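# Just a sequence and a predicted model for now, questions to come.
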Amino acid sequence: MDRLRESDYVVVDVETTGFAADRGDRIVEIALLRCRPGHGVVGRFVTLVDPQVPVRARWVHGIRADDVQRAPRFVDIAAEVRRRLEDAVIVAHNSRFDLAFLDAELSRSGSALPESPTLCTMGLTARLGLPVPGRSLRSCCEHFAIQIDREHGAEHDAQAAAQLLLRLLREALTRGWDDLEDLGCVPAVRRADAPRRSLPQPPDAAPAHRRLVTAARTLGDTWPVADADVAAYLDLLDRVLADRVVTTAEVDALAAMARRCDLEVNVVAAAHREYLGRLVAAAWDDGVLSDDELRDIAEVATLLGIAPGEAAELSSPRRPAWAS
């Protein structure tokens, strides 16, 4: 493998219309920051993108349809994006999510990801065994006192991830890690060639669980996961639940992420059980678990494929004795 010090790294962050790259969700903003150990950020490309589909997930990024009305389409910037990714390690925080969208957009534009190694800062943080409080970008950055000016803006998140990357590389070098292989770099993951024009559009969202989903927003900041593949899957699960809606497209996106992470069914099931247990524990923080919240637990359990009896069993040990 190439030497760690001698490589360039392109940090990628995308904001999207949803979470299902395979179901027609599109990029609405992209940031690419080229970094070099010892030099910091040496190149920058940031732009809004007209997704040519309704702009959804505004609760995440705050981007409106009016904001992208005069923005370039991805096909208009595909060559520039491809050029900036060349001759570098491609990096993102939960790289499987961002690169799935990049791959889909480049494929739709008649191009493809370059044959470059890829690196996940979330996975590298776990690989280094750092005592971070959670797996989110904010949580990992807090360990190094890196400030994020505004979360879920492509440029701000990419800037924070770039700073995080450089600190992680410095940490790796102090441990004598000198090759990209030591970092856990993997080849770029590509999709099978297929026409993109006929991709179905994600369905309209349907309302779901309010109280527990509010609790879900904190799990990425408070629950570190040592297994990088499981962490990548749970990061997407956080995003799916955090808007208080669940769509068929998002369920499909979770299944696709599990496949990309090569997670066995039993591993996913175990992660779902722990996830639900942590949600229940978070719901108990105010000392009350109402009938509405119990119904929400049942709905989340159904989404996660957990039987009602098992969901009740996961909930009952966390009921304070004084509340029985």
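Cool, got the structure. Remember, it's a predicted structure, so these values are computed and weren't measured experimentally. Residues are numbered from 1 along each chain as shown.
# all contacts plus neighbour counts: C-alpha atoms, from now on.
Noted.
# Is residue 257 part of a helix or strand, or is it coil?
Assigned with DSSP: H, G, I helix; E, B strand; the rest coil, residue 257 falls in the helix class.
# mind checking which helix or strand the closest residue to it other than its chain neighbours is in?
Nearest residue to residue 257, sequence neighbours excluded (C-alpha to C-alpha, 6 or more residues apart in numbering): residue 233, at 6.1 Å. Element membership of residue 233, judged by DSSP states H and E, is helix 228-242.
# Pull the distance from that helix to the chain's centre.
Per C-alpha atoms, centre = their mean, to the nearest Å, the displacement of helix 228-242 from the mean C-alpha position of its chain is 6 Å.
# Would you mind measuring from the residue nearest to residue 257 to residue 314?
As judged by C-alpha to C-alpha, to the nearest Å, residue 233 and residue 314 stand 21 Å apart.
# excluding its backbone neighbours, what's nearest residue 45?
The shortest distance from residue 45 to any residue other than its chain neighbours is 5.1 Å, reached at residue 32 (C-alpha to C-alpha, 6+ apart).
# Quick one: neighbours of that neighbour, just the number.
One way to gauge burial is a neighbour count; for residue 32, by other C-alpha atoms under 10 Å, it gives 27.
# Please name every helix or strand in contact with the helix holding residue 233.
In this structure, helix 228-242 packs against helix 95-108, helix 121-127, helix 211-216, helix 219-222, helix 248-260, helix 265-283, with contacts taken as 3 or more C-alpha pairs under 8 Å, 6 or more residues apart in numbering; DSSP states H and E.
# can I get these in JSON lines with distance to residue 169 and mean neighbour count?
Listed next are the helices and strands packed on helix 228-242 as JSON lines, based on distance: least, C-alpha to C-alpha, whole Å; neighbours: other C-alpha atoms under 10 Å:
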{"stretch": "helix 95-108", "distance to residue 169": "16", "mean neighbour count": "22"}
{"stretch": "helix 121-127", "distance to residue 169": "9", "mean neighbour count": "23"}
{"stretch": "helix 211-216", "distance to residue 169": "30", "mean neighbour count": "21"}
{"stretch": "helix 219-222", "distance to residue 169": "22", "mean neighbour count": "19"}
{"stretch": "helix 248-260", "distance to residue 169": "25", "mean neighbour count": "18"}
{"stretch": "helix 265-283", "distance to residue 169": "29", "mean neighbour count": "18"}
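# for comparison:
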Amino acid sequence: MYAVIDVETTGLFNRDRIVEIAIAQLDEDGRVTASWETLVNPRRDLGPQELHGVRAADVRKAPTFDRIAGDVVELLRGRVPVAHNLAFDSRLLAHEYRRMGCEIPDLGHFGVCTMQWADHFLPEAGRSLADCCLAGGIANDRPHEAMSDVLATAELLALYLNSMGPVPLWHDRGLPPALAVWPAIPAWATPPVRRGAGAADGGEFLARLVAHLPRVPDPPQADLYLALLDRALVDRHISATEADELVALAAGLGIDRAAALALHRGYLRSLAGAALADGVLSGAERDDLARVADLLSLPPEAVAEALSGDAAPVPAGGGFRLKRGDIAVLTGAFAESKSFWAARLESAGLEVAATVTKKTSLVVAADPDSMSGKASKARQYGIPVIGADSVDAVLARMAPRSRV
């Protein structure tokens, strides 16, 4: 009978993309009979993440919209579409299909918008889903998660249905669902990807390395791996994207788990040597070494071993350290304004540019796994991409101003 739909998107405009979609099928009394949800990879920046809460680490391996388009059609076909602000969901959904060269029916012509009908059933309530749920005594514990919003909307629809006779007030309004013409698109039955699917901490990447490989890396291979490791550890965090890169590079170079651990110990020794270069080991430096050891899956005693042993060679490229005058680029929709972060970087002596070039030293993203064009180009050029919450840690390790 009904199909309740909700989409979370990168923004409000036609150019924006869907990043999560959920659909629940309901019977004529408003009871849920089936549900389906998935994240969607928009292959671009995710927009206002502080609103929808979707992480790039989760959507990296989610299907693109074309892989689920047929499934969505089958879930909606022959049913009355329902949404809270149906015009918005219908518009963003229609534009996803137009990018594929397809047209879908205008859901507003035969659907039910629980926001518009709130004026009739909940005249004292506001128009938002939160206000309507509050007025109707409906719980929505995870607002702006597509399935949570869908189930709340389904309850709202059931409340409306229970407030009128056996024939819904919208029965004779608009096109009968059976007459709506949907495009013929194959349903791939693509496995859905849900929130939380991304790596919680990229530091777990070592467990994904092959236990035994037939050859041991020679110095050039080790240097390539250490260079990528150094770039990943700029912000003392290994993102899900960086973890994937490290696993893929290790496999390509013939670096197994044991060889990687040996390289990690050498990397830690090089950091320890740099920390001891001035003859003083501060508490912050020791904490930093402990953090790196943890990220590299080394035991706590590895720090003491690194400090007591001979310093290892500095990683290929000399190790990454920002210096005054380096160029930084911002990408993504930050909780604060971009001007806030630009001022923060400029106050530290960095130059902030609008585009990524080979002269760029650092990209600061709203999400360290950002799929924006700027972040993708930075990774292509071997430029570190860090999250905004890591800025202070990176700036704290900037090279000191040289004395004239």
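Nice, thanks for sending it over. A quick note: this is a predicted structure, and the numbers were derived from the prediction, not measured.
# okay, residue 233 and residue 314 of the first structure: which has more neighbours?
The neighbour count for residue 233 of the first structure versus residue 314, taken as other C-alpha under 10 Å, is higher for residue 233 (25 against 19).
# What residue in the second structure is paired with that one?
Mapped onto the second structure by TM-score structural alignment, residue 233 of the first structure lines up with nothing.
# ok, residue 233 of the first structure touching residue 254?
Yes: applying C-alpha atoms under 8 Å as the test, residue 233 of the first structure and residue 254 come out as touching, 7.2 Å apart.
# Can you show me the helices along the stretch 151-300 of the second structure?
Listed from the start of the chain, the stretch 151-300 of the second structure has helices (DSSP state H, counting those that start in this stretch) covering 219-232, 240-253, 257-275, 283-295.
# Name the SS class of residue 63 of the second structure, please.
When the rule is three-state DSSP, residue 63 of the second structure gets the label coil.
# nope, residue 21 of the second structure is what I was after
Per three-state DSSP, the local secondary structure of residue 21 of the second structure is strand.
# If you drop the residues flanking it in sequence, what lies closest to it?
Leaving out its chain neighbours, the residue that sits closest to residue 21 of the second structure by C-alpha to C-alpha, 6+ apart is residue 7, at 4.5 Å.
# which residues does the one you found contact?
With contacts taken as C-alpha atoms under 8 Å, 6 or more residues apart in numbering, residue 7 of the second structure has the following neighbours: 18, 19, 20, 21, 22, 89, 146.
# what's the answer for residue 87 of the first structure, then?
Neighbours of residue 87 of the first structure in contact, by C-alpha under 8 Å, 6+ apart: 8, 116.
# Now do the same for it: its match in the second structure.
When the second structure is aligned by TM-score structural alignment, the residue opposite residue 87 of the first structure is residue 78.
# Residue 49 of the second structure maps to what in the first structure?
By TM-score structural alignment, residue 49 of the second structure lines up with residue 58.
# Now its match: closest residue in space that isn't a chain neighbour?
According to C-alpha to C-alpha, 6+ apart, the nearest residue to residue 58 of the first structure is residue 64 (6.7 Å).
# how many neighbours does that neighbour have?
When neighbours are counted by other C-alpha under 10 Å, residue 64 of the first structure registers 14.
# and if you look at residue 67 of the first structure?
For residue 67 of the first structure, the tally of surrounding residues (other C-alpha under 10 Å) stands at 14.
# how close does the closest residue in space to it that isn't next to it in sequence sit to residue 84 of the first structure?
Taking C-alpha to C-alpha, 6+ apart, and ignoring the residues beside it in sequence, residue 67 of the first structure has residue 48 as its nearest neighbour in space, at 7.9 Å. With distances taken as C-alpha to C-alpha, residue 48 of the first structure is found 16 Å from residue 84 of the first structure.
# Please determine how far residue 377 of the second structure is located from residue 43 of the second structure.
With distances defined as C-alpha to C-alpha, the gap from residue 377 of the second structure to residue 43 of the second structure amounts to 13 Å.
# What of residue 363 of the second structure?
Using C-alpha to C-alpha, one obtains 18 Å as the distance from residue 363 of the second structure to residue 43 of the second structure.
# of those two, who's got more company?
Using other C-alpha under 10 Å as the criterion, residue 363 of the second structure and residue 43 rank with residue 363 on top: 27 against 16.
# Verify the assumption that that one is located in a strand.
Yes: under three-state DSSP, residue 363 of the second structure falls within a strand.
# aligned partner of it in the first structure?
Under the alignment (TM-score structural alignment), residue 363 of the second structure pairs with no residue of the first structure.
# Out of the helices of the stretch 151-300 of the second structure, which is the most enclosed?
Sort these by mean neighbour count, taking mean count of other C-alpha atoms under 10 Å, and helix 257-275 sits at the top with a mean of 20.
# which secondary structure elements does that one contact?
On the basis of 3+ C-alpha pairs under 8 Å, 6+ apart, helix 257-275 of the second structure makes packing contacts with helix 219-232, helix 283-295, helix 301-308.
# 10 Å instead?
When contacts are defined as 3 or more C-alpha pairs under 10 Å, 6 or more residues apart in numbering; DSSP states H and E, helix 257-275 of the second structure sits against helix 219-232, helix 240-253, helix 283-295, helix 301-308.
# quick one: that helix aligns where in the first structure?
The alignment of helix 257-275 of the second structure onto the first structure (TM-score structural alignment) covers no residues at all.
# okay, the angle between that helix and helix 219-232?
Here helix 257-275 of the second structure runs at an angle of 60 degrees relative to helix 219-232 (axes from the mean of the first three to the mean of the last three C-alpha atoms, to 10 degrees).
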